[in-house]
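Colleague: Here is a sequence together with a model predicted from it:
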Amino acid sequence: MILDIFKKELKDTLRDRRTIIAMIVVPVLVFPLLLGLSTTVTKYFADKQKEEVLKIAVVSNTPDNLFTERLSAIPDSLGPKEIFYRQDTLGLRQEINEDSLQLAFIIPPTFDSEQQQNQQSTVAILHKGVNLGNKGRITTYLSIIENTLLEDRFERLSLDKKLIKPIHEQFIDMSSKKEIIGKVAGGFLPYLFVIFGFIGCMYPAIDLFTGEKERKTLETLLTTPVPRWKILIGKMMVISLSGIAAAAFALLGMFAGLRLFSLVDLPGLSNVIDGILTPQFILGLLALLIPLTIFFAGIMIPATIYAKSFKEAQSVLTPVNFIVLLPAFVGMLPNIELDYTTALIPIVNIVLATKEIVAGTIDPVLLIISYAIMLIAAAISVIFSYKRFGKESNILS
């Protein structure tokens, strides 16, 4: 009988256009589109910044100084520039504010002599801090000029540059490619599960309870010789399945987006993703999704039973959505790992466990604890739903 109810409600759910869009279309398309858009926009602004001519004023008592010479020698491959010589700072601030100049270097008269005597010179820089891209180019220019001046000093003093750098860092990253992907995608993947798992459950829950109340078909269903708990379980199975499907299609969309748009500078990214998407990985995530979506269904059903209209049910569940997303967001924060404390917190444990599964560093004991806690939370939500579904005042209100 539960299976019959499940089949009937599943057919009705699949006929609902809003459910199909929320469960399949949006999760599959949203991430390739978002990743593609972010990649295109980032590349566009980066290329535009490189092509933009930076107008620079050099204020000095003479145009023939070391700073201007070294600045002019910087290749345009780091960004085109125009250099203007000025003898004073008159009108500079206004020109920079009007963006006719982007940058001005004020060189002290003693700059050349100070450099020849291996002393430090103070160079004032006028710029607009809101132009972040320009500031990056300024830093690059100054770094190049400083390095060339240092080379001159070492040559004059017949010194080895190693004297000012006693340690040469050689970073050797011991992280596997899978762990790198786990930290990049793994931090976002669980958040993705929670969002789309919740949305995937929400619309079927509203339709199967509030919708039936609006259509006056719920009372007819309850008059059939079927125990009320079987009706509840059949409907809950459809709601959970919708949440699992939405989360699974979101996973598919995200990994498809990662493969199409290489946001991670990692050779062999496609092979790493293929290595992550193994049957064991998919089954492991599915095992975590089942109690999570049952929990979502369990907290949604009482609200949808109580609501008198589709609009009211949406209004009630929207704040619940934010409450559910909070622990998912906490799980994304840095330095919060799955341990014996976080494994006891519902939703947070699923988020952190998923991250560890993607990275391949999951502790089996912590995984079992997380799963058990989520099963307990799901069971409590089912019992709560059953009690609310068993009250005639809630159903017939």
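Modeller: That came through, no problem. Numbers count the residues shown, from 1 in each chain.

Colleague: make it CA atoms for all contacts and neighbour counts henceforth
Modeller: OK.

Colleague: List the buried residues in the host helix or strand of Y85.
Modeller: Using DSSP states H and E, Y85 sits in strand 81-86. For strand 81-86, burial by neighbour count (16 or more other CA atoms under 10 Å) applies to 81, 83, 85-86.

Colleague: neighbours of D16, just the number please.
Modeller: 13 (other CA atoms under 10 Å).

Colleague: now the one 4 residues further on
Modeller: As a burial measure, the neighbour count of I20 was computed by other CA under 10 Å and equals 18.

Colleague: Can you say which helix or strand has it in it?
Modeller: Going by DSSP H and E, I20 is in helix 17-20.

Colleague: would you say F105 is within a helix?
Modeller: No - counting by DSSP: H, G, I helix; E, B strand; the rest coil, F105 is not part of a helix but strand.

Colleague: and the strand holding Y85, what other elements does it pack with?
Modeller: On a contact count with 3 or more CA pairs under 8 Å, 6 or more residues apart in numbering; DSSP states H and E, strand 81-86 meets strand 54-59.

Colleague: other SSEs contacting the strand it packs on?
Modeller: Applying 3+ CA pairs under 8 Å, 6+ apart, we find strand 54-59 packed against strand 81-86, strand 103-106.

Colleague: try this one side by side with the last:
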Amino acid sequence: MFEVFKKELLELIRDIKTLFFVLALPMLIFPVIMALVGFLGSQAALKAEQKVHTYYLVNEQYGQAYAERVFYHKSFKKYAGDEQFTSIEQLKQAVREGVIDVGIYLENDPEKTLAQGKQANWQVVFNDAQSINFIYDRLRSLANEFSDSLREQTLVSLGIEKTKQQAILQPIQISKVDTADKRENLGEKLGAFIPYLLIPLVLMGASYPAIDLGAGEKERGTLETLLLTPVTRTQLVLGKFLTVLLSSLACATVTVLSMAVWVSVAIGFVELDTVKSAFSSVTGADFLLIFALLVPIAAIFSSLVLAISIYARTFKEAQNYMAPLSMGVFLPILISVMPNMELSAKTALIPVTNVALAIKEIIKGTVDYGLLSMIVIASVALAALLLAFCVRWFSKEEVLFR
């Protein structure tokens, strides 16, 4: 078995392409993704922040003070064309055609409606399909300022002092006291994202060598030579399995180390004290726990991809089988980010989902070590079952010589 393992390992080391996917890519993927997401997000936000929108205001006489606030706001410029719009439908059409960016329809005068004990109805017409859009928030903020001034004037006219107005308008003030610390808050939001990177990379680390060790051997015609050696088929499978497992674990190790390094680097550059204090509490022991969870997952993937590779006739056919498997891995990860999905005695038995949930709990700092042990036992049992199936699969002539 170990002779087969040494042979396959030497061939794996000589394969530059596989080494790149197993070692180099995990080292690069975290800084590239972090830098790319950060750069694109900041650029999109900056562009949206600085964009000046063309507006058209209908019934300006109903809110002169508001119209002045919008006119002098740095994010808006008044429509200078010759077209006239008098209704909501006309404003909608103008926005769709790109004539204006936003239409503001003042249906009635707030001073008059306030005297009647009613609310004025103003509408903002714009395209809200953009991912980052400040139009509505800014116009609403300006309207709220105008509304506050009207309310204050009305209450003063009724004999209510400014100092008492807030207490009358809101007799009870409720404040939130959050029992979750900063790490738990950020871990809940970002912890679910990390398994999306870690687990598929572990699968990738097993897939590339497995394809070559099974379907590749068939295509090159070297599998028959291996079968003629004085080594049992169980030993052959175990030797190949250890090679694939080592490759997957190497990918997992590099991935976790890369994540730890780049998180520490990011902490040094991030200016937000909240982010710093949260991630600085993620210790080396937490990263070791994440790695320990990835080991049985690596064994599960190694057994599975090796069985698929043994079944495939050619290298290309094995690659075709790996594609839906890669997509299938995302399904249990997706389940882990569903609302109210938490690590429990039930979810600890769901393959892949349990590890994704456990990684999130580790990042949050709220992991239950009893459930963690259950996950490891369940994952190891599944890996052993799949390995036994792989050995049985390799013993069938109709599979080896399809």
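Modeller: Sure thing, it's come through. Worth saying up front: this structure is predicted, and the values here are computed from it rather than measured.

Colleague: Drop the TM-score for these two in here.
Modeller: Scored against TM-score structural alignment, normalised by the length of structure 1, the superposed chains reach a TM-score of 0.87; 391 aligned residues with a CA RMSD of 3.0 Å.

Colleague: Reformat the helices and strands packed on strand 54-59 of structure 1 as a markdown table; add distance to Q119 of structure 1.
Modeller: Formatted as a markdown table, those follow (distance: least, CA to CA, whole Å):
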| stretch | distance to Q119 of structure 1 |
| --- | --- |
| strand 81-86 | 24 |
| strand 103-106 | 17 |
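
Colleague: For burial, what's the neighbour tally of A381 of structure 2?
Modeller: Count around A381 of structure 2 with other CA under 10 Å applied: 14.

Colleague: Give me the aligned partner of it over in structure 1.
Modeller: Matched by TM-score structural alignment, A381 of structure 2 corresponds to I376 in structure 1.

Colleague: For the equivalent of I362 of structure 1 over in structure 2, which non-adjacent residue is spatially closest?
Modeller: Counting by TM-score structural alignment, I362 of structure 1 lines up with V367 in structure 2. Closest residue to V367 of structure 2 apart from its sequence neighbours, by CA to CA, 6 or more residues apart in numbering: E361 at 4.8 Å.

Colleague: What helix or strand is the one you found located in?
Modeller: Element membership for E361 of structure 2 (DSSP H and E) is helix 353-364.

Colleague: Now that helix on structure 1. Mean distance?
Modeller: In the superposition with structure 1, the average deviation recorded for helix 353-364 of structure 2 is 1.7 Å (mean CA distance after the TM-score superposition for structure 1).

Colleague: same for that helix, what does it pack against?
Modeller: When contacts are defined as 3+ CA pairs under 8 Å, 6+ apart, helix 353-364 of structure 2 sits against helix 182-190, helix 194-211, helix 284-311, helix 315-336, helix 369-394.

Colleague: Return the distance of it from the chain's centre.
Modeller: 14 Å (CA atoms, centre = their mean, to the nearest Å).

Colleague: so which of the buried residues of strand 81-86 of structure 1 comes closest to A246 of structure 1?
Modeller: K81 (50.7 Å; CA to CA).

Colleague: The closest one maps to what in structure 2?
Modeller: So K81 of structure 1 corresponds to F76, using TM-score structural alignment.

Colleague: Can you tell me the SS state at K176 of structure 2?
Modeller: Under the three-state scheme (three-state DSSP), K176 of structure 2 adopts coil.

Colleague: what's the matching residue for it over in structure 1?
Modeller: Using TM-score structural alignment, the partner of K176 of structure 2 in structure 1 is F171.

Colleague: Check L197 of structure 2 too.
Modeller: If you follow L197 of structure 2 across to structure 1 using TM-score structural alignment, you land on L192.

Colleague: And for V399 of structure 2?
Modeller: Using TM-score structural alignment, V399 of structure 2 pairs with N394 in structure 1.

Colleague: I'd like to know which elements the helix or strand hosting that match is packed against.
Modeller: According to DSSP H and E, N394 of structure 1 maps onto helix 392-395. Counting by 3+ CA pairs under 8 Å, 6+ apart, the packing neighbours recorded for helix 392-395 of structure 1 are helix 279-306.

Colleague: ok, and for the helix it packs on, which residues are buried?
Modeller: 281, 285-286, 288-306.

Colleague: again with stretch 11-22 of structure 1
Modeller: In stretch 11-22 of structure 1, counting by 16+ other CA under 10 Å, buried: 13, 19-20, 22.

Colleague: State the distance spanning the first to the last residue of that stretch.
Modeller: End-to-end distance for stretch 11-22 of structure 1, by CA to CA, to the nearest Å: 16 Å.

Colleague: what's that stretch in contact with?
Modeller: 199-200, 203-204, 207-208, 246 (CA atoms under 8 Å, 6 or more residues apart in numbering).
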